[in-house]
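> I would like to see how this sequence folds:
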Amino acid sequence: MEFLGVSSYQNLQALSALLSTQQEEDEDEDCKQNATAYGQLGPGQIGPPPKKEKEVSTAYTKKNSKDIWSEEEVAEGSQYDDLADLRPQPEYEIILKQSVGTEDLFLGLSQKDPSSMCCEAMLVKIKLPDTKTKDVFLDLKEKYLDLRTPNKLGLHLPHPIQNQEAKAQFFSDRQELEVTLLMK
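Purely as a prediction, here's the structure:
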């Protein structure tokens, strides 16, 4: 049986010479002869040296050097935010809804869980005291709810919605507006 230290060193040198596409410099040869077998060669020295590639950033690259943000970073509906409008914001509540049948409840056949990813609709309840139906103006975008009344509500929605399929109902006895939004 051969001594592993010398034999391994020679085998690593031979393998490195086979895999290497570039010839070693004279100074590298001098370093190899002076260094110990285990101190110089390791897994990183086997094969050709790694190519230095230009780093490509996966982050957003600016199209114009004067831009300080991209359109993707700006929340939809921010153009409707009116900071000079001092009307109070009404109280609201967002409830996520899910259609659940017996096959979901007892058998678990549809693979639904209680997370928001399995919800089909979003119910937004907005308290509007001292407001009449005729005073309510509601505009819906994909991720933004804009409500104009004596109170003002500009709400960025947590999930994109189908704004053509929305339903709104005003309950004058509770003075509450309920908006049901189907999620995409």
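> Only C-alpha atoms from now on, for both contacts and neighbour counts.
OK.
> So which residues lie in contact with stretch 99-112, not counting its own?
118-120 (Cα atoms under 8 Å, 6 or more residues apart in numbering).
> Could you turn the buried ones of these into a PyMOL selection?
Here is the PyMOL selection string for the buried members of those, based on 16 or more other Cα atoms under 10 Å:
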select buried, resi 119
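> nearest to residue 142, of the contacts of stretch 99-112?
Ranked by distance to residue 142 (Cα to Cα), these are led by residue 120 at 14.8 Å.
> count of neighbours near residue 142?
17 (other Cα atoms under 10 Å).
> who's in contact with it?
76, 160-163.
> So which of these wins on neighbours?
In terms of neighbours by other Cα under 10 Å, the contacts of residue 142 top out with residue 161 at 21 neighbours.
> one more to put side by side:
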Amino acid sequence: MGIDMDSVCSGSSLQLLAKLLHDAEEEDDDDEHVPRCSVSTMTPGSIGPVKKETTVTGTFQVKPENRKTIWDTEEIPEGSEFDDTWDPREQPEYQILFKQCVGTEDVFFGMSRKDPSTACCEDMVIKIKLPETKYSDITLDIQDKVLDLRTPKKKLLLHLPYPVDSKNGKARFLSEKETLEVTLRVSREFDFINFA
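Below is the predicted model:
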């Protein structure tokens, strides 16, 4: 039995086709896995065999928790303890740059797998403009994914694009440019592949 698709274009033709298919399903009662539904109630879930509902019974253990907490410590993103939306200090201008060590074997001969992308960069340099600021006024806290900088007039909470080695970073204040340069070593999971 062949069906011409050009003739099945109106709504009434589709309803007749659905009735024809529905009648064919009623004749074949031994096939229980075919869903019985009309076109108006057909959803993506009605395609395929009918799934039987399963109920799970048993005892579940609920770990004791502090009633005063409304979320687990794992649910809180790193650095959110520094975020203060009511702080009136403005955010300074900043720039994130990536740096990599290359030699002549990389530049001229292409002997390593390094390319100019950020995936092949070893260091992240963050330049923060701090006008009218002294070096002694700067408070800087660096974690694996967060940089928190505070001065009397400026505040910057920066979620870093890559995790960094927070214990081995360098910071220097260029007083003539009124800029703080923070250099951090990027520590990604698959760096051993990029730098092989």
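> ok, back up a step: format the contacts of stretch 99-112 of the first structure as CSV; extra columns: secondary structure and distance to residue 4 of the first structure.
Converted to CSV, the contacts of stretch 99-112 of the first structure look like this (DSSP: H, G, I helix; E, B strand; the rest coil; distance: Cα to Cα, whole Å):
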residue, secondary structure, distance to residue 4 of the first structure
118, helix, 60
119, coil, 64
120, coil, 66
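> Would you mind putting the contacts of stretch 99-112 of the first structure into CSV with distance to residue 143 of the first structure alongside?
Shown next, in CSV, are the contacts of stretch 99-112 of the first structure (distance: Cα to Cα, whole Å):
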residue, distance to residue 143 of the first structure
118, 18
119, 16
120, 15
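> can you give me the strands in the first structure?
92-97, 121-127, 137-140, 144-148, 152-156, 167-171, 176-182 (DSSP state E).
> Need those strands in a markdown table (columns: distance to residue 15 of the first structure and mean neighbour count).
A markdown table is the format used below for those (distance: least, Cα to Cα, whole Å; neighbours: other Cα atoms under 10 Å):
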| stretch | distance to residue 15 of the first structure | mean neighbour count |
| --- | --- | --- |
| strand 92-97 | 63 | 15 |
| strand 121-127 | 63 | 20 |
| strand 137-140 | 67 | 13 |
| strand 144-148 | 63 | 19 |
| strand 152-156 | 61 | 18 |
| strand 167-171 | 72 | 14 |
| strand 176-182 | 63 | 20 |
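> Report how many residues lie close to the counterpart of residue 133 of the first structure in the second structure.
By TM-score structural alignment, residue 133 of the first structure lines up with residue 135 in the second structure. For residue 135 of the second structure, the tally of surrounding residues (other Cα under 10 Å) stands at 15.
> Would you check that residue 135 of the second structure makes contact with residue 173?
Yes: in this structure residue 135 of the second structure lies within contact range of residue 173 using Cα atoms under 8 Å: 6.6 Å.
> thinking again about what came up before, return the residues in contact with the match of residue 133 of the first structure.
Applying Cα under 8 Å, 6+ apart, the residues contacting residue 135 of the second structure are 173, 175.
> Roughly how far does it sit from residue 175 of the second structure?
Residue 135 of the second structure sits 8 Å away from residue 175 of the second structure when distances are taken as Cα to Cα, to the nearest Å.
> buried ones in the top helix by length along the first structure?
Counting by DSSP state H, the longest helix found in the first structure is helix 4-19. By 16+ other Cα under 10 Å, the buried positions in helix 4-19 of the first structure come out as 9, 12-13, 16-17.
> ok so, going back, distance check, the match of residue 133 of the first structure against residue 166 of the second structure.
Counting by Cα to Cα, the gap from residue 135 of the second structure to residue 166 of the second structure is 20 Å.
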